[in-house]
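Engineer: Sequence and computational prediction follow.
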Amino acid sequence: MGQIKIYGLKDNLNSIKAKLSDIIQSCEVDAFQYPKEKRFHRFFPLNKEDFYFPNDRTEKYIIIEISIFEGRSVEAKKKLIEFLFERIQNELGIVPNDVEVTIFETPNYNWGIRGLSGDEVGLNYKVNV
């Protein structure tokens, strides 16, 4: 299971939300072997006065925060990051310098899902990939 937060300037982010969600989802499916129907994406379009970033970034700059259960291999996480940079650039024209990705991992017992602790929920996919 993964929860994704995407931050960016409102004028840019609103126009690419649907496509960016599809790209992120395809990367998760390919890198983590997620079921295609598992999509938990939240977008945070920000006004210019609410989003400060370095001068070497453009107005296309986005931040992607990914919260996941512990258990994925270093290789799978690196593959996810690689896919994100590659596909976002190829499909949206946003260069890697304008994309930042952070993966946060926590034990599954720290999650509450469908009324249960995450370690008690039966998943239809593997976490240890």
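Structural biologist: Perfect, thanks for sending it.
Engineer: going forward, measure contacts and count neighbours with C-alpha atoms only.
Structural biologist: Fine.
Engineer: So what touches the biggest helix by length in the chain?
Structural biologist: Scanning the chain for the longest helix, with DSSP state H as the assignment, gives helix 10-32. Helix 10-32 is touched from outside by 7, 34-36, 39, 41, 43-48, 59-60, 72, 76-77, 79-80, 83-84, 87-88, 92, 127, 129, with contacts defined as Cα atoms under 8 Å, 6 or more residues apart in numbering.
Engineer: this is the comparison structure:
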Amino acid sequence: MAQIKIYGLAQTLDPIRAGLSDTIHSCLVDIFRLPVDKRFHRFFRLQREDFVFPGDRSAHYLIVEISCFEGRSAAAKKALIGALFERIKRNHGIASHDVEITITETPRWNWGIRGVSGDELGIDYRVCI
């Protein structure tokens, strides 16, 4: 399970939203081995006055927050971060300097999904990689 929040300026996100979602999801499928049909993305399209960031970032600055079940190796998380930087740059022309990524893991019992806690939820993929 992974839920993704993407923050950026509306003027930047609007033209690339669908493609950026595809890019991020492809990384999660390839690296975290999430099922193709498990896509949970939320876009936070901000106006310039609502998005304060350092002056050395451009209007393309993005923050990608990934919340997921715990259990993946450090190597898998580093591979995901590397793939996100590479594919976002290749597919959308956004420099790695303008992208920040955080991964927050929590125990499955801290999630509530479809009326049960996450540790009681039957999932059809492995979390530990």
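Structural biologist: Looks like it arrived, so ask away. Every value quoted in this text rests on a predicted model; they were computed, and no experiment measured them.
Engineer: mean distance, the longest helix of the first structure to its aligned residues in the second structure?
Structural biologist: For helix 10-32 of the first structure, the mean deviation from the second structure after alignment is 0.5 Å (mean Cα distance after the TM-score superposition for the first structure).
Engineer: That helix aligns to what range in the second structure?
Structural biologist: With TM-score structural alignment applied, helix 10-32 of the first structure matches the range 10-32 in the second structure.
Engineer: ok, back up a step: tell me which of the contacts of helix 10-32 of the first structure fall in helices.
Structural biologist: Counting by DSSP H, these contribute 76-77, 79-80, 83-84, 87-88, 92 to helices.
Engineer: can you pick the most crowded of these?
Structural biologist: Leu84 (25 neighbours; other Cα atoms under 10 Å).
Engineer: Now do the SS call for the nearest residue to Asn97 of the first structure once chain neighbours are set aside.
Structural biologist: Nearest residue to Asn97 of the first structure, sequence neighbours excluded (Cα to Cα, 6 or more residues apart in numbering): Arg57, at 6.6 Å. Secondary structure for Arg57 of the first structure, judged by DSSP: H, G, I helix; E, B strand; the rest coil, is coil.
Engineer: How many neighbouring residues does Arg57 of the first structure have?
Structural biologist: Neighbour count for Arg57 of the first structure, taken as other Cα under 10 Å: 14.
Engineer: do the one 4 residues further on as well
Structural biologist: For Tyr61 of the first structure, the neighbour count with other Cα under 10 Å is 22.
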